[in-house]
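[1] prediction below, plus the sequence it came from.
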Amino acid sequence: MPPLEPVDDRLQQAMKWVLLALLPGVFVAFWFYGWGVLINLILTALSALAAEAAVLQLRRRPLMPTLSDGSALVSATLLALALPAYCPWWLPISAAASAMLFGKHLYGGVGNNPFNPAMLGFALVMVTFPQPMTHWPSPHGVDLLSGLQQVFGFGKLPDAWAQATALDSLRINKSLTMDELFASNPAFGHFGGRGAEWLNLAFLAGGALLLHRRVISWHAPLGMLASLFIISLLCWNGSGSDSHGSPVFHLLTGATLLGAFFIITEPVSGAKSPGARLLFGAGVGVLTYLIRTWGGYPDGLAFAVLLMNLCVPALERFILARQNRTVP
């Protein structure tokens, strides 16, 4: 058996802070969607750790240094928050296992992944199982027993327990103005999606903590949020029936702030230099809006992140070339 490898203390401390910063989002998601969030979290965490342990055993590598660094738990938590609450049990298991196998260990483990593992797992189940991935519950309480029955398939919740999300409703809207949508559609809250606007504010609070502790830098979040705000402002035509939503709507709906502070700041698959991080974030913001508005998926964050992961080497070379040209 090979000797134990030392745990990267910086990585372990960073993952602990990320998990701590995600707690407000977990609490708010539980408040609105109930036990399904915690069921997702348990299933993704157990699946991610089990998949990682299995791969390490096959590679004849020690378990504890890798399992204890916290990176698998961070990916599992991100997936639990991104997946619909009360989705079938095999969906979070498939997403978490795919994230570990195809997003992380296929490339040699932590520190080598060119793609964000959580977003790769999410994108794979979104493409493979599109119907259950769009089956979001209404923001109301469901008791634990009913939630378990729904997740494990031995019972059914009432017919009205699920609804289309605000992004879905806006994308298929053909006749109602924005004011009418907000007034009549229960998926809409005050400024964004009902529940999602508070959830995004919770992720903003967690992101502020990470910035304060210097776990992440401000470049990628600023690039993403600024570009999403600008493009949605330029394409916004007010409250008409063909409106694509205001800038505030796009900032407070879907997984916008989760993506800005917890996903695009992933240090391995993201850009490294400050300038490249700004461009990386800006690309994610623009692509997210384009996919939301004209693509086939209501929230294109995962696909936007994966596409920009492919562009990271080119962004780094571009910034380096500009720096070299400016050196006298």
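    Sure thing, it's come through.

[2] C-alpha from now on. contacts and neighbour counts both.
    OK.

[3] stretch 301-314: how far from the chain's middle?
    14 Å (CA atoms, centre = their mean, to the nearest Å).

[4] ignore what I typed, I meant stretch 143-156.
    Taking mean C-alpha positions (CA atoms, centre = their mean), stretch 143-156 and its chain are 25 Å apart.

[5] who touches that stretch?
    Identification of contacts with stretch 143-156 by CA atoms under 8 Å, 6 or more residues apart in numbering yields Gly34, Trp35, Gly36, Tyr86, Cys87, Pro88, Trp89, Leu157.

[6] doesn't Gly195 make contact with the first one?
    What that stands for is Gly34. No - using CA atoms under 8 Å as the test, Gly34 is too far from Gly195 to be in contact (11.8 Å).

[7] what's the overlap in contacts for the two?
    Shared contacts of Gly34 and Gly195, defined by CA under 8 Å, 6+ apart, are absent.

[8] for ChimeraX, what selects the buried ones among the contacts of stretch 143-156?
    Here is the ChimeraX command that selects only those of those that count as buried (16 or more other CA atoms under 10 Å):
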select :34,35,36,86,87,88,89
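
[9] which one of the contacts of stretch 143-156 is nearest to Leu287?
    Cys87 (26.7 Å; CA to CA).

[10] is that closest one within a helix or a strand, and which one?
    Using DSSP states H and E, Cys87 maps to neither a helix nor a strand.

[11] how many neighbours does the residue nearest to it when sequence neighbours are not counted have?
    Ranked by CA to CA, 6 or more residues apart in numbering and with sequence neighbours excluded, the top spatial neighbour of Cys87 is Val151, at 5.7 Å. Around Val151 sit 21 other residues, with neighbours defined as other CA atoms under 10 Å.

[12] here's the one I want to compare it with:
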Amino acid sequence: MSAVLLACLPGLLVLLAMQGLGVALQLGLCVATHLFCEAAVRRLAGQPRCPAERALLGWPPLAEGSGLVSALLLAVALPAQGPWWLAVSASAMASLGGKALFGGFGRNPLNPAMLGYAFVLASFPAAMNQWPAPAAAHDAWPAVQRVLGLAPDIDGWSQATVLDRVRHNDRLTLDELFAGDPAFGHVAGRLGEAVNLAFLLGGLYLLWRRVIPWQTPAALLGSLFLASLLGWNGAGSDSHGSPLFHLFAGATMLGAFFIVTEPVSGPRSVRARWLFGAGVGLLTYLIRVAGHHPDGLAFAVLLMNLALPGLERLASRGAPADA
């Protein structure tokens, strides 16, 4: 868990640099909620505290560190200046509904962070689409006011993500979108490019350390690239975006290296890793271009979590015992 947290650091620093203090506030809210929920569940269940020798950083409240990882993944996925109750609701669902309901750490069939994210996305869609424009992202005190609910509700400072803009574009070519909108960068959104590159760097570190298997990220990125290549019809106004656009937009690299590789809810066998990753990549693309939400990675992961027992059985047919 400490290696995963270290690998998340480049992406977190990029988000802090580009979206300001709100990211740190979301992280603090998510971590505090996770720690409170896990401590409350242990107390209600009569379970002892995690021994210091097994705890992350030797601090028993952090337990094995999985809650801290889930909190960080949620914090970087939530709107930087979303209201405080959004982060608390997402983290509580991830901790209580994602892990405690199934018996705690090591027993969750669904990815806890994605369950919390999908819960607030389906329950509070308006709040989940309040992304600050670049000019408002670094106003520290207004950001604190908005997160803590001390400022009046306003809409003028929010903007759609580039995935949402491409999905609802019906009159401009992609070249015109990229040339005329400062939110777009070289191949995707300016923020998305930087964040995805940072999480790619962290993911390569995890692969180098052999903390995560390489098959699942490779299958996800490969299937997303292939699906977007087959569905790409150039730079016209009805284009869904190039393969590079889909690889470096949204939460692609975060999902490939930090979410689908979650050891408890992810696949065990090598064949199942290929099937699982490919399914997540394909579903992500289909939801992006034909679904209701601009970035469907969370729902893709949860759907493949539900399909995983069948995938494991399918992968085990005729396979060596490895695998």
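    Nice, I can see it. Quick caveat, the model's predicted, so the values are computed rather than measured.

[13] and the TM-score between these chains?
    Overlay of the two chains. TM-score (TM-score structural alignment, normalised by the length of structure 2): 0.93; 311 aligned residues with a CA RMSD of 1.5 Å.

[14] with distance to His140 of structure 1 as extra columns, can I get the contacts of stretch 143-156 of structure 1 in CSV?
    Listed next are the contacts of stretch 143-156 of structure 1 as CSV, based on distance: CA to CA, whole Å:
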residue, distance to His140 of structure 1
Gly34, 7
Trp35, 11
Gly36, 11
Tyr86, 12
Cys87, 15
Pro88, 19
Trp89, 20
Leu157, 12
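
[15] give me the number of residues near the alignment partner in structure 1 of Ser316 of structure 2?
    In structure 1, the residue matched to Ser316 of structure 2 (TM-score structural alignment) is Leu320. Taking other CA under 10 Å as the neighbour definition, Leu320 of structure 1 ends up with a count of 14.

[16] likewise for Pro48 of structure 2?
    Pro48 of structure 2: 9 neighbours (other CA under 10 Å).

[17] do the same with Ala140 of structure 2
    Ala140 of structure 2, neighbours per other CA under 10 Å, totals 12.

[18] go on, the one 5 residues further on?
    Taking other CA under 10 Å as the neighbour definition, Gln145 of structure 2 ends up with a count of 15.

[19] which strand or helix spans the counterpart of it in structure 1?
    Per TM-score structural alignment, the equivalent position to Gln145 of structure 2 in structure 1 is Gln149. With secondary structure defined by DSSP H and E, Gln149 of structure 1 is part of helix 144-152.

[20] how about Leu303 of structure 2?
    Element membership for Leu303 of structure 2, per DSSP H and E: helix 297-316.

[21] mean shift between that helix and structure 1?
    Superposing on structure 1 and averaging over aligned pairs (mean CA distance after the TM-score superposition for structure 1), helix 297-316 of structure 2 comes out at 0.6 Å.

[22] what packs against that helix?
    Judged by 3 or more CA pairs under 8 Å, 6 or more residues apart in numbering; DSSP states H and E, the packing partners of helix 297-316 of structure 2 are helix 112-123, helix 270-290.

[23] so the longest one corresponds to what in structure 1?
    So the one you mean is helix 270-290 of structure 2. By TM-score structural alignment, helix 270-290 of structure 2 lines up with residues 274-294 in structure 1.

[24] hmm, who's touching the matching stretch?
    With CA under 8 Å, 6+ apart as the criterion, stretch 274-294 of structure 1 contacts 167, 171, 219-228, 231-232, 244, 260, 264, 270-271, 297-301, 303-305, 308, 311-312, 315-316, 319.

[25] any buried residues in that stretch, and which?
    By 16+ other CA under 10 Å, the buried positions in stretch 274-294 of structure 1 come out as 275-293.

[26] likewise for stretch 196-210 of structure 1?
    Result for stretch 196-210 of structure 1 [16+ other CA under 10 Å]: buried residues 196-210.

[27] what about Thr326 of structure 1, how many residues close to it?
    Counted with other CA under 10 Å, Thr326 of structure 1 comes out at 7.

[28] can you tell me how far it sits from Leu320 of structure 1?
    Separation of Thr326 of structure 1 from Leu320 of structure 1 (CA to CA, to the nearest Å) stands at 10 Å.

[29] swap in Phe30 of structure 1?
    For Phe30 of structure 1, the distance to Leu320 of structure 1 equals 44 Å [CA to CA].

[30] one more: Gln12 of structure 1?
    On the measure of CA to CA, Gln12 of structure 1 and Leu320 of structure 1 end up 30 Å apart.

[31] Thr165 of structure 1 now?
    Counting by CA to CA, the gap from Thr165 of structure 1 to Leu320 of structure 1 is 42 Å.

[32] got it, and Tyr107 of structure 1?
    26 Å.

[33] again with Ala96 of structure 1
    35 Å.
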